[in-house]
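J.: Sequence plus predicted model, see below.
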Amino acid sequence: MATDGNDPDEALLAGVGRGEASAVRTLLDRRLPRILALSRRLLNDPGEAEDVAQETFLRAWKQARAWKPGAARFDTWLHRVALNLCYDRLRRRRETPTDQPPEQVDPGPAPDAGLLASDLSQRVEAALAALPDRQREAIVLCHHQGLGNIEAAAVMAISVEALEGLLGRGRRALKASLADLRGED
């Protein structure tokens, strides 16, 4: 995917390639929160999400010197790296047999009415986690990461039409899972 040279991260990435500490700090400040949020939503494990974010930026630092401006937007490439690292961890989870089932979060309402907002957030996160992987990724990239359909499709290496199909199915599934919150059945 070619860009028109308007990648806001190109100058910072060049500074990172030269070893400029201020460029590293600025790029981390700009991109780390989004990569952490993506990883947390896909993995549902804050520790693993931090590991993925760290590995993502290590790869970015290694790539910084050889980065070819105009080949792709850095933010799109960074999301793709984080997504691939999340895929790897999710695959390992499926492949790792355990003697005991994992702890399950109680999906019921919180006992304290004052925690209603927290309960709502947990319900939404649980409904999101219950989506098939590709639908969840599309929803997270577009609605939580703020990527446009074209960028999200590029990150997922699919067509825009395929992304829109995933978004539609994911939204319908979320709406059905959370219908009781809106008084629908």
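T.: Okay, I see it.
J.: Please count neighbours and contacts with C-alpha atoms only from this point.
T.: Will do.
J.: could you pull out the helices for this structure?
T.: Assignment of helices within the chain using DSSP state H yields the ranges 10-17, 21-43, 46-64, 74-95, 116-130, 133-139, 149-156, 160-177.
J.: I figured Leu43 hits Glu50, correct?
T.: No: Leu43 is beyond contact range of Glu50, at 10.4 Å (criterion: Cα atoms under 8 Å).
J.: Comparison target below:
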Amino acid sequence: MDIPVTAADATTGLQQRFAGLLAQHQGIVLKVSRAWTRDIDDRQDLIQEISVQAWRAFPAFMPEKAAFSTWLYRVALNVAISQQRGRRLRQRHHADVEPDHLEQLASPAETVEDAAQLAQLHALIHSLPSMDRALLLLHLDDYSHQQIGDVLGISASNAATRLHRLRQQLRQQANPTPNARG
């Protein structure tokens, strides 16, 4: 005798599948949230919002079109960029500026020098425009130009060009050439 599958059973299965995939790829959510927020409370809010939006969109996820990690990156970046726009609008309308809070890093640096370099990297990432920040995160995660394009909704060649320009810009910032004296 077959036991009928109810809608609740199907929902439970979907929830378990989503929770497993999200746990497997939680690093993506953490990287995006760290790149888009400085305050630990804002980071937790962003992580929660990414998770909620990913769950809402999960029934439409098509594994034959994209890997879950690519899909999750796209959701996470869209949520982060939307929240950033919202914060900017609120900041325009409110004079209060929240102080930055220092946080304990998830993977503590081995030395003071490592911690300083990591802090510099995070400051650099926070200073980039949204598209460049997203490009850099995906590149650092070894995504191909095609995958970066898929996540960001641009062509692979556009992703390659933007990434090349971003690397040049970062090299110039890291190694500024002294002005030639005339």
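T.: Good, I have the coordinates. Just so we're clear, the structure is a prediction, and the values are computed from it rather than from any experiment.
J.: Tell me which of the helices of the first structure lies nearest to Gln104 of the first structure.
T.: Proximity to Gln104 of the first structure (Cα to Cα) singles out helix 116-130 among those, at 10.7 Å.
J.: average gap between the closest one and the second structure?
T.: Taken against the second structure, helix 116-130 of the first structure registers an average deviation of 1.6 Å after superposition, with mean Cα distance after the TM-score superposition for the first structure.
J.: could you give me the residues in the second structure that that helix aligns onto?
T.: Using TM-score structural alignment, helix 116-130 of the first structure corresponds to residues 113-127 of the second structure.
J.: now the matching stretch, how far from the chain's geometric center?
T.: 16 Å (Cα atoms, centre = their mean, to the nearest Å).
J.: got the buried residues for that stretch?
T.: For stretch 113-127 of the second structure, the neighbour count (16 or more other Cα atoms under 10 Å) marks Ile125, His126 as buried.
J.: do the same with stretch 134-147 of the first structure
T.: Neighbour counts over stretch 134-147 of the first structure (16+ other Cα under 10 Å) mark Gln135, Arg136, Glu137, Ala138, Ile139, Val140, Leu141, Cys142, Gln145, Leu147 as buried.
J.: The first one touches Leu174, doesn't it?
T.: No: contact status for Gln135 of the first structure versus Leu174: not in contact, 10.2 Å apart, counting by Cα under 8 Å.
J.: In contact with the residue most central in space within the first structure, which residues are there?
T.: With distances taken as Cα atoms, centre = their mean, the residue of the first structure nearest its centroid is Leu38 (2.2 Å). Counting by Cα atoms under 8 Å, 6 or more residues apart in numbering, Leu38 of the first structure makes contact with Ala82, Leu83, Val140, Leu141, His144, Gln145.
J.: what about the second structure, which of the residues you listed hold up?
T.: Retained contacts for the contacts of Leu38 of the first structure in the second structure, judged by both residues aligned by TM-score structural alignment, their matches' Cα atoms under 8 Å, are Ala82, Leu83, Val140.
J.: Which position in the second structure pairs with the first one?
T.: Residue correspondence to the second structure (TM-score structural alignment): Ala82 of the first structure is matched to Ala76.
J.: Just give me the neighbour total for the residue lying closest to that match once chain neighbours are set aside.
T.: Leaving aside its chain neighbours, Ala76 of the second structure sits nearest to Ile50 (5.4 Å; criterion: Cα to Cα, 6 or more residues apart in numbering). Residues lying near Ile50 of the second structure (other Cα atoms under 10 Å) number 24.
J.: ditto for the one 3 residues further on
T.: Other residues near Gln53 of the second structure number 15, with proximity taken as other Cα under 10 Å.
J.: now swap in Asp45 of the first structure and tell me
T.: 11.
J.: Check Leu85 of the first structure too.
T.: Neighbour number of Leu85 of the first structure under other Cα under 10 Å is 19.
J.: for Phe18 of the second structure, same thing?
T.: A total of 18 residues lie near Phe18 of the second structure under the criterion other Cα under 10 Å.
J.: Please apply the same query to Leu128 of the second structure.
T.: Quick note: Leu128 of the second structure (other Cα under 10 Å) scores 16 neighbours.
J.: Over to Ala153 of the first structure?
T.: Neighbour count for Ala153 of the first structure, taken as other Cα under 10 Å: 21.
J.: Looking for the alignment partner of Leu138 of the second structure in the first structure.
T.: In the first structure, Leu138 of the second structure lines up with Leu141, judged by TM-score structural alignment.
J.: ugh, typo on my part, it should be Ala95 of the second structure
T.: Taking TM-score structural alignment, Ala95 of the second structure has Asp99 as its aligned residue in the first structure.
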